[in-house]
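> My questions concern the predicted model and sequence given below.
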Amino acid sequence: MKILVTGFTPFGGEQINPSWEAARRLPNRIGGAELIKHEIPTEFDASGAALHKLLTELRPDAVLSVGQYGGANCIRVERVAINLRDARIADNAGKQPTDEPVVAGGPDAYFATIPTREIVDALREQNIPAQLSYSAGTFVCNNLLYCALHESAQSYPALRCGFVHVPYLPEQAKDGNAPSMGLEMMVKALHIAVEAIAEEEKQ
């Protein structure tokens, strides 16, 4: 089986994005699954277009997208994507939508189709701070998860899609005033998440 793992480019004036730094350090195989890793632009339109191209070319069995959630104190495994773009800041293309749908006429929301609760339980068993999250926000992270789930619903019904948010890296934590997590722990967390997805696919 093939699992597509994506991370984002830096945004909001940052020089690094921990989502891609962690994703790209994963091995090429986990739990019998082949991992294909790609960096996605932090742009509303380009992120969906990039994902569409990857799904068309690669035909993966599952997609795990990873994003930065500045201020989070743990790994957040997202359960819901909503059909809304409402940006507090502009994306990397300068776009700052307000009250726009991700997909015009699409459903209000989709639930993630990876084993979210099992992933959180597995992370906690390894003493990695983690929680289920019921809001992926309204920026490009939510946008990408919604695009993945919508495309799955329309064209690839067997495709499993999910999203994990990671905190800041210590060097991003603004003089220690924001929560952060070491890169090694982030990589371990993503490894565990991919293992859970691969195990479910076998069943």
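Alright, I've got the coordinates.

> switch to C-alpha atoms for all contacts and neighbour counts from now on
Noted.

> Return the set of buried residues in whichever helix in the chain runs longest.
Secondary structure of the chain per DSSP state H: the longest helix is helix 183-202. Using 16 or more other Cα atoms under 10 Å as the test for burial, helix 183-202 gives 183, 186-198, 201.

> Out of those residues, which is nearest to Val77?
Val77 lies nearest to Ala193 out of the buried residues of helix 183-202, by Cα to Cα, at 9.3 Å.

> nearest residue to the closest one other than its sequence neighbours?
Ile119 (5.4 Å; Cα to Cα, 6 or more residues apart in numbering).

> And the next helix or strand past the helix or strand where the one you found lies?
Secondary structure from DSSP states H and E places Ile119 in helix 116-125. Toward the C-terminal end, the helix or strand that comes next after helix 116-125 (DSSP H and E) is strand 130-133.

> list the helices and strands the helix or strand following that next one packs on?
Counting by DSSP H and E, the next helix or strand C-terminal to strand 130-133 is helix 140-155. Helices and strands touching helix 140-155, by 3 or more Cα pairs under 8 Å, 6 or more residues apart in numbering; DSSP states H and E, are helix 44-58, strand 62-68, strand 80-82, strand 109-111, strand 160-166.

> Looking at these, which is nearest to Ile30?
strand 62-68 (13.0 Å).

> what packs against the closest one?
By 3+ Cα pairs under 8 Å, 6+ apart, strand 62-68 packs against strand 2-8, helix 18-23, helix 140-155, strand 160-166.

> winner for burial among those?
Neighbour counts (mean count of other Cα atoms under 10 Å) averaged over each of the helices and strands packed on strand 62-68 peak at strand 160-166, with a mean of 26.

> In addition, the following structure is provided for comparison:
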Amino acid sequence: MALTTRSGSGTLRSRSLVLCKTAHVVKPVVLLTGFGPFPGVERNASADLVQTLARMGAGRYDDVRFVAEVLPVDWQNAPLRIGALIGQYRPALSLHFGVSARATGFVIEAHAYNAAIKMPDEGGHTAETSYLISGDRPRRSATLPVRRIVRDLRDAGFPADLSSDPGRYLCNAVLYHSLRHATLTTPRLRSGFIHIPATLEIGVGGETSLISWPDAIAGGLRLIESCLIPLRRRQSVLS
């Protein structure tokens, strides 16, 4: 198993974890992103979760390469980092994770919006405009099988809901830019966003969370499996 750690752009907190079980073999890439800390959240569970899922995923799936990145909660650098990651790795799947005070389990986001809220990022900066991309479409839909993911998670015993409102903070911005970059550069990329409870504590659970930390890991792996099914079908057709 190969492990590479490097710093992301814009902040020392941004780092990436690249895991591939067999070198020199072209494999579909699964990009997993989480966020670093931001005002009100000193330790972001999504950062720990994506790195854990990448390690465990690499041990479980020898036909897939996992890349995990912790994005800065930064209005300027997070979207730039997403574009750079998609350009570098050309992933087949892009699964973005973040925390939400409204989430009690897994919340699968169906859409992202070309809108931004005037809420400070980790550096105290706010979005410069009320939109993300001037003149771009007002809404983009996730390209993951969102309904299947919710159904599969529920069937496995994990609380899961479908949402059409990811907020207008960096979670929404990252999903919007991910979907836009996919359209422009990597049309076959399937991208989506998953919220987990903001109260989820690393190693345990949370005061208002319906899932424990082990549940978050197990559910995350189940979610990945749900997304890999159509990917493998597509590969078998092309092969």
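Received, thanks. Only a predicted model underlies this, so the values are computations on that prediction, with no experimental measurement involved.

> okay, now the residue nearest to Ala193 of structure 1: neighbour count?
Neighbourhood size, Ile119 of structure 1 [other Cα atoms under 10 Å]: 24.

> got the contact list for the equivalent of it over in structure 2?
The alignment partner of Ile119 of structure 1 in structure 2, by TM-score structural alignment, is Ile149. Listed by Cα atoms under 8 Å, 6 or more residues apart in numbering, the contact set of Ile149 of structure 2 reads Ile108, Leu223, Ser226, Cys227.

> quick one: which of those residues is nearest Leu179 of structure 2?
Distances from Leu179 of structure 2 to those, taken by Cα to Cα, are shortest for Ile108, at 14.9 Å.

> Relative to structure 1, what is the average displacement of the host helix or strand of the closest one?
Taking DSSP H and E as the definition, one finds Ile108 of structure 2 inside strand 106-109. On superposition with structure 1, the mean distance recorded for strand 106-109 of structure 2 (mean Cα distance after the TM-score superposition for structure 1) is 0.4 Å.

> Need the residue closest to the centroid of structure 2.
His96 (0.9 Å; Cα atoms, centre = their mean).

> Could you pull up the residues touching it?
Taking Cα under 8 Å, 6+ apart, one finds Leu31, Leu32, Thr33, Gly34, Val174, Leu175, Ser191, Gly192, Phe193, Ile194 in contact with His96 of structure 2.

> Then Leu84 of structure 1?
Leu84 of structure 1 touches Asp99, Glu100, Pro101, Val102, Thr138, Asn143, counting by Cα under 8 Å, 6+ apart.

> Look up how far Cys161 of structure 1 lies from it.
18 Å (Cα to Cα, to the nearest Å).

> Over to Ser133 of structure 1?
Ser133 of structure 1 is 15 Å from Cys161 of structure 1, by Cα to Cα.

> How about Leu123 of structure 1?
Leu123 of structure 1 is 18 Å from Cys161 of structure 1, by Cα to Cα.

> now do Asn143 of structure 1
13 Å.

> same question, Cys147 of structure 1
Going from Cys147 of structure 1 to Cys161 of structure 1 by Cα to Cα gives 10 Å.

> Val99 of structure 2 touches Ala45, doesn't it?
Yes: assessed by Cα atoms under 8 Å, Val99 of structure 2 is found in contact with Ala45 at 7.1 Å.

> Find residues that contact each of the two.
Joint contacts of Val99 of structure 2 and Ala45 (Cα under 8 Å, 6+ apart) are Ala198.

> What span of structure 1 is stretch 31-47 of structure 2 aligned with?
By TM-score structural alignment, stretch 31-47 of structure 2 lines up with residues 4-20 in structure 1.

> Name the residue most distant from the centre of structure 1?
Asp175 (26.3 Å).

> Quick check: that residue is in a helix.
No: under DSSP: H, G, I helix; E, B strand; the rest coil, Asp175 of structure 1 sits outside any helix and is assigned coil.

> What are the buried residues along stretch 72-90 of structure 1?
Going by 16+ other Cα under 10 Å, stretch 72-90 of structure 1 has these buried residues: 72-87, 90.

> do the same with stretch 46-58 of structure 1
Within stretch 46-58 of structure 1, the residues that qualify as buried are Ala46, Ser47, Gly48, Ala49, Leu51, Leu55, counting by 16+ other Cα under 10 Å.

> counterpart of the second one in structure 2?
Using TM-score structural alignment to pair residues, one finds that Ser47 of structure 1 aligns to Ala78 in structure 2.

> quick one: its match and Val174 touch, right?
Yes: counting by Cα under 8 Å, Val174 is a contact partner of Ala78 of structure 2 at 6.8 Å.

> if we can go back for a sec, what's the average distance of the helix holding Ile119 of structure 1 to structure 2?
Mean for helix 116-125 of structure 1 is 0.6 Å (mean Cα distance after the TM-score superposition for structure 1).

> Can you give me the buried ones in that helix?
Thr116, Ile119, Val120, Ala122, Leu123.

> go on, stretch 25-33 of structure 1?
Applying 16+ other Cα under 10 Å to stretch 25-33 of structure 1 flags Arg25, Leu26, Arg29, Ile30, Ala33 as buried.

> same check, this time on stretch 124-133 of structure 1
Ile128, Pro129, Ala130, Gln131, Leu132.

> correct me, but the second one touches Asp121?
No: taking Cα under 8 Å as the definition, Pro129 of structure 1 is not a contact partner of Asp121, at 10.1 Å.

> Gly105 of structure 2 matches what in structure 1?
Applying TM-score structural alignment, one finds that Gly105 of structure 2 aligns to Cys74 in structure 1.

> Can you tell me how far its match is from Glu100 of structure 1?
Between Cys74 of structure 1 and Glu100 of structure 1 the computed distance is 29 Å (Cα to Cα).

> cool, and Ala22 of structure 1?
Applying Cα to Cα, the value for Ala22 of structure 1 to Glu100 of structure 1 is 31 Å.
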